[in-house]
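> Give me a 3D structure for the following:
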Amino acid sequence: MQQKIYKHVNYLWDEDKANSLMGDEVALLLYRSNLLGADLRITNYGGGNTSCKTFDRDPLTKEEVEVMWIKGSGGDIGTLTKSGLAALYVQRLRALENVYQGLAYEDEMVALFNHCIFELDSKAPSIDTPLHAFLPFKHIDHLHPDAAIAIAAAKDGKRITKELFGGTIGWVDWQKPGFDLGLQLRDCLAQNPHIRGIMLGSHGLFTWGDTAYDCYVNSLDVIEQCAAYLESNLGKKAPIFAGKKMDSLSKEQRLKQAAAIAPLLRGFCSQERSMIGHFTDSDAVMEFINSNDLDRLAPLGTSCPDHFLRTKIQPLILNLDKDADLSDIIALKEKLSPLFEGYRQMYQAYYESCKHIDSPAIRDRNPVIIIYPGVGLFSFAKDKQTARVAAEFYINAINVMKGAEAISEYTSLPRQEAFDIEYWLLEEAKLQRMPKAKPLSGKIALVTGSGGGIGKAIAKKFVMEGAVVLLNDINQERLDVVKEEFVATFGKDTVEKAILDVTSEQQIEAALATALLAFGGIDIIVNNAGLSISKPLEEHSEKDWDLLYDVLVKGQFFMSKAVAGIFKAQGIGGDIINIVSKNALVSGPNNAGYGSAKAAQLHLSRLTAAELGPYKVRVNTVNPDAVISDSNIWSGGWAEGRAKAYGIQIEELPAYYAKRTLLNEIILPEDIANACFAFVGGALQKSTGNVLNVDGGIAMSFVR
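From the prediction side, this is the model:
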């Protein structure tokens, strides 16, 4: 087959790969789905659906039956695997029409899908199942392409679809997905037997084919034609979004403003639960938010159900000058507070005016999408992936508005229709089935020196418990390796990285800005970066002394000072954990510089706890001892120095340290990580100024 050339979509079909799957229609369905889901212009994360119909042997009757394989509830076609599919008897699905009682009983039909399951290990069938079942085609795509939805959401969308495709694409008016919509698709095909697809008003596109490849190419062809039509009309009727209202700040200035305001926005959005942020200033975003039409179009909300489910009914627009001075936190909060309160009142009124007697309780009233004209777009959600995806969906919505306005007039769903999707009992049931949030979900941590040893173990523990983490280290190569490891293990949305020397206020500011732009704020700082020098008093140089105090004491001071302002801006409290040492409490030989620096760290922790307590910031200390595994502390002669001080060989150190403890235990980085989690995991919310020894039990280091 000859590769087709497209301008507005990506043709990704690999003939050799597809040939290797021939004979396995389900594998070809997955291959096609993953290709389509790889292009955000074609469908969004978690949006759309794909299916194929095959013949198989009924395990009980041994008769040949038709089986439909379709993306299950809550899946994503871009990452779809066989375990994410539902497999159902086609004949049984179609027979459900015999018991269907009409629109008032739509939701009852979903439970009946379970009586149609062929593959017992199937994913739960989605609400889109009947839409595919009542169409006779072997392969079907239901997608949410920006270009197609722009036509579907246009005031004259039905007419434009007919004229653009010469009657080869059918049209079904907007209706909430469900059993009746499946019947409408069947009727549309019956009335127009020669069509190759159906446009769903305000919603999306259905296309099909006899083979996986035919279906794939048909989908691309229709989307390409829609996109080319939109492009040919851009700017003809009127300037895009009625023209530019303002210019953007420079890229550097945008990032500076975004980092400055992010923690305040996050604080407002986290009044009901802790949120993670995402920031984007892409060209598509800036064109829209700097336009004359922003104030007219943004309040209309989105059209496609998948869009507003993730972005809320409308965004919040900040009435701030793009280059406003954001340094006065108190004044800025006073200016922003009425905006957020106004949004919450709008959302409450929307809920009250649209709710039904059995509607789920109102959810978080704070905005998901926040627009700062001239600067960029922020999104806030329960985790980084959800926040990022929300921003992606809103960009899809921007593209839809842009296209619809170019050819006609953009129309959004009526608010009642939007509410009925957002507070659909089936959606609520899906939310209730989601796993319970982890203890650190919604939390953002920065662990200094997290390229290895104790710092890496703490960062790993925090991510495992639901947090996102800014990894950092003074060594770029070491930092790159650990980030790759975390991404491979936990996913790209769990970590970001920044080079960081804690003795440099400039690098601290840059690292915190990275965290603010990546995640929206900071909840936890772990001052872990350190080094050790063990020498007799008379051999200690001024350089040794200054290095120890610069990294350990000044580094902790700089980090705590820098993050205090962020904590105050957010107004939702926070945690500082200082990794000190049993040497802060125990006197020993060859330890004047290190031990006294650790003592300074310990008392600085107490002083910081006293000062930041009124802001609900907890400051606590973990005192490790002899954590040898994967630690930089044992390089540079420290291990040799300690072995010499104790009159033993270096290789005897782990056993020596264990034997001198009350528990006779070797201390590992994971032990320190567990201690840190104890302070931030939710059980010690009213504890500050504490010292937790993790040294196996050394009586001399007991806090007296």
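> going forward, measure contacts between C-alpha atoms and count neighbours the same way
Will do.
> Buried residues, stretch 339-353. List them.
340, 343-344, 347-348, 351 (16 or more other CA atoms under 10 Å).
> same question, stretch 47-58
For stretch 47-58, a neighbour-count test (16+ other CA under 10 Å) marks 47-54 as buried.
> on that earlier part again, taking the buried residues of stretch 339-353 one by one, which sit in helices?
When DSSP state H is applied, the buried residues of stretch 339-353 are split such that 340, 343-344, 347-348, 351 fall in helices.
> What is the nearest of the residues you listed to Trp634?
Trp634 lies nearest to Phe340 out of these, by CA to CA, at 51.1 Å.
> ok, and for stretch 400-419, which residues are buried?
For stretch 400-419, the buried set under the neighbour-count rule, 16+ other CA under 10 Å, comprises 400-413, 415, 418-419.
> can the buried residues of stretch 339-353 go into a markdown table with extra columns for distance to Leu30?
Shown next, in a markdown table, are the buried residues of stretch 339-353 (distance: CA to CA, whole Å):
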| residue | distance to Leu30 |
| --- | --- |
| Phe340 | 43 |
| Tyr343 | 42 |
| Arg344 | 42 |
| Tyr347 | 39 |
| Gln348 | 42 |
| Tyr351 | 39 |
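> So what's the residue count around the spatially closest residue to Ile633 that is not a sequence neighbour?
Nearest residue to Ile633 in three dimensions, chain neighbours excluded: Leu531, at 5.2 Å (CA to CA, 6 or more residues apart in numbering). Leu531 has 17 neighbours, counted by other CA atoms under 10 Å.
> ditto for Cys304
28.
> is it true that it touches Leu205?
No: judged on CA atoms under 8 Å, Cys304 makes no contact with Leu205 at a distance of 11.0 Å.
> To compare against the first, here's the next sequence to fold:
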Amino acid sequence: MSSTHPEVAALLARSHELGSDPRNTNYAGGNASAKGTDTDPVTGGDVPLMWVKGSGGDLGTLTESGLAVLRLDRLRALVEVYPGVDREDEMVGAFDHCAHGKGGAAPSIDTAMHGLVDAAHIDHLHPDAGIALATAADGEALTEECFGDRVAWVPWRRPGFQLGLDIAAIKEANPQAIGVILGGHGITAWGETSEECRRNSLHIIRTAERFLAERGKPEPFGPVVAGFEPLPEEQRRRRAAELAPVLRGLASTDRPQIGHFDDAPEVLEFLAREEHPRLAALGTSCPDHFLRTKVRPLVLDLRPDAELDEVVARLKELHARYRKDYRAYYERYADADSPAMRGADPAIVLVPGIGMFSFGKDAQTARVAAEFYRNAINVMRGAEAVSTYAPIDEAEKFRIEYWALEEAKLARMPAPKPLATRVALVTGAGSGIGKATAQRLSTEGACVVLADLDLDGARAVADELGGPDNAVAVRVDVTDEEQVAEAFRAAALAFGGVDLVVNNAGLSISKPLLETTVADWDLQHDVMARGSFLASREAARMMIAQGTGGDIVYITSKNSVFAGPNNVAYGATKADQAHQVRLLAAELGEHGIRVNGVNPDGVVRGSGIFAGGWGAQRAKVYGVPEEELGAFYAQRTLLKREVLPEHVAAAVFALVGGDLTHTTGLHVPVDAGVAAAFLR
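This is a model prediction of the structure:
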């Protein structure tokens, strides 16, 4: 097995250090490279190579497999066949013919910069302080004032082969320089060793930070506007949870989106200041920023204490205007070769006093869009502190947003999973059927909110599913109206809303009629009948606000139609749930909300209900050992098979996965065939 090349090991270590600090670069932004020699497996001789972060990778988590490996001599030979800036995109395809060895990541557009600049190690980064100088109206003069002749200025040019040639020429003409500020974009630094390159990158970034802090004016965003200050935290987050599903529905006009809410201090401070409307309208500048955040955000122009109905109405007006303006932007710059317009909805919505809502094809994309806009706020603050913020012009933004290379990159993305962009809330998700259902929905692409009385159990499942970009856990007693509402607020803040609710929380107490107490009766009806009613009501409220339809699934039981022995309270409450399915299907159909049920037989293995005493009680009723109860249930079915949690989860997915779009009010038996429970 081959070991890691020393230059690669140094490159990865440097990348991890630089990429782990958001002051240095944003997520998946920038790239780093190293040059060296290795043995040619064919000739046995030395071959000059370059290792560079591939397209789409993240410096902070970069692995060797995320590097593109190229023959340096072949890459530099491309200069001789370069057809000029008008055809520079053709050079990207040529990078593939410079590849060395098997596999490796796809080379990024910045590969030419790393290959053509004569330095053994190169970093290209997007630090907020560096971009602040890069986007200042007098950025070139400020760069000289800040760094002297140690850092050169490169006028804005779209990333590509010509930019690589430009930087190579500037380095050759300025041997004393350790790097450059790229107008409108970021920084590039170099060194003959990995350590020297790291030091130079950090020197540029920290020097720029000090320069902005020492030379900048104290209130670059202007004075606070009375009435636009942040609301108190609890009030702010409640209002955010009310607005999130409305905004998510608007942002999903062209295609479904996942949402994210961010009320970081720098966001709230920016939105409270006088200059935020002007600056937001200018949009972001660094290509990595506006590719994630779109050309500009939608900004609400009302005070945060305005009535909710007024805010919602105004957001709808502003959204319609945003879509009109975006289409006009597309039509101003598109030509016959431009990709089709990808969607006219905003990726960022700014609400003064409340915070920022961001949207994307999945939770990570939505979250990262918010992070990028926070970077943009920091950039605007720095530029305005020492000059005037002057991002690249709109035509250049369009050239990158609708770049054929960017379109090709998007086309290489894997097809979305069936439940991608859907948010599911599952009650009783910490164990048994709920856990299996949450796992299946997550596997199929959904973001999942795991609601359970046992918060530790729900958190363990959330961790298994990959953490907060995939799943979040909330403690919920489903009998408590406020706790149920709070669970849905948590879903709105985490993912923008809810599309799919599984009413699974339950328990059971098996007793004959004469031994069943009022407390037994009330507890089971409170958890299952009342609990599913409360969850369905909150689900309907949120889905209607989104305006995009949805699914509600009840995990009922064969006992909703089968009269089992010594089971009056459980059977009655399951029948209640079963009829809720029919009632809500009839009521909510006009909103595109489908309501269905799943009727399992007793699910013994992995069940919290059975482990909590129900199994022992039912085993006693049937006169079998508790450990044989699952086998006993199987033998009384037509298929002679035991029902497991994953079988119930599969039925839930069948109902919500996209094939049964015209089915509502249905109960699906998952009981291996219990004739007495056949639906009539």
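> if I look at the aligned partner of Leu584 of the second structure in the first structure, how far off is Cys188 of the first structure?
Aligning on TM-score structural alignment places Leu584 of the second structure opposite Thr608 in the first structure. Distance from Thr608 of the first structure to Cys188 of the first structure, counting by CA to CA, to the nearest Å: 69 Å.
> unless I'm mixing things up, Ile109 of the second structure is touching Gln162, no?
No: using CA under 8 Å, Ile109 of the second structure is not in contact with Gln162, being 10.9 Å away.
> that older thread, out of the buried residues of stretch 400-419 of the first structure, which are inside helices?
400-407, 415, 418-419.
> Point me to the helix or strand that includes Leu165 of the second structure.
helix 161-173 (DSSP states H and E).
> how big's the offset between the next helix or strand after that helix and the first structure?
Next in sequence after helix 161-173 of the second structure, counting helices and strands by DSSP H and E, comes strand 179-182. In the superposition against the first structure, strand 179-182 of the second structure averages 0.8 Å from its aligned positions (mean CA distance after the TM-score superposition for the first structure).
> Translate the residue nearest to Ile633 of the first structure into the numbering of the second structure.
So Leu531 of the first structure corresponds to Leu507, using TM-score structural alignment.
> so who does that match touch?
Leu507 of the second structure is in contact with 524, 527-528, 609, counting by CA atoms under 8 Å, 6 or more residues apart in numbering.
> Most neighbours out of those residues, which is it?
Most surrounded of the contacts of Leu507 of the second structure: other CA under 10 Å gives Met528, at 27 neighbours.
> gap between the residue mapped onto it from the first structure and Tyr394 of the first structure?
In the first structure, Met528 of the second structure lines up with Leu552, judged by TM-score structural alignment. Distance, Leu552 of the first structure to Tyr394 of the first structure, using CA to CA: 44 Å.
> Trp190 of the second structure looks like it's in a helix, true?
No: using DSSP: H, G, I helix; E, B strand; the rest coil, the secondary structure at Trp190 of the second structure is strand, not a helix.
> Tell me the residue in the second structure aligned with Leu320 of the first structure.
For Leu320 of the first structure, the residue aligned by TM-score structural alignment is Leu302.
> do the same with Lys430 of the first structure
In the second structure, Lys430 of the first structure lines up with Lys409, judged by TM-score structural alignment.
> Where does that match sit, in terms of helix or strand?
For Lys409 of the second structure, the host element (DSSP H and E) is helix 404-411.
> mean deviation of that helix from the first structure?
Averaged out, helix 404-411 of the second structure is 0.3 Å away (mean CA distance after the TM-score superposition for the first structure).
> Okay, buried residues for that helix please.
405-407.
> any residues touching that helix, and which ones?
Around helix 404-411 of the second structure, the neighbours that count as contacts under CA under 8 Å, 6+ apart are 89, 338-339, 400.
> again with stretch 642-654 of the first structure
For stretch 642-654 of the first structure, the surrounding residues in contact (CA under 8 Å, 6+ apart) are 534, 589-590, 626, 628, 639-640, 666.
> For these, give me TSV that also has secondary structure.
Supplementary listing: the contacts of stretch 642-654 of the first structure in TSV, determined by three-state DSSP:
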residue	secondary structure
Ser534	coil
Pro589	coil
Asn590	coil
Ala626	coil
Ile628	coil
Ala639	helix
Glu640	helix
Ile666	coil
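> most neighbours, which of those residues?
Ser534 (25 neighbours).
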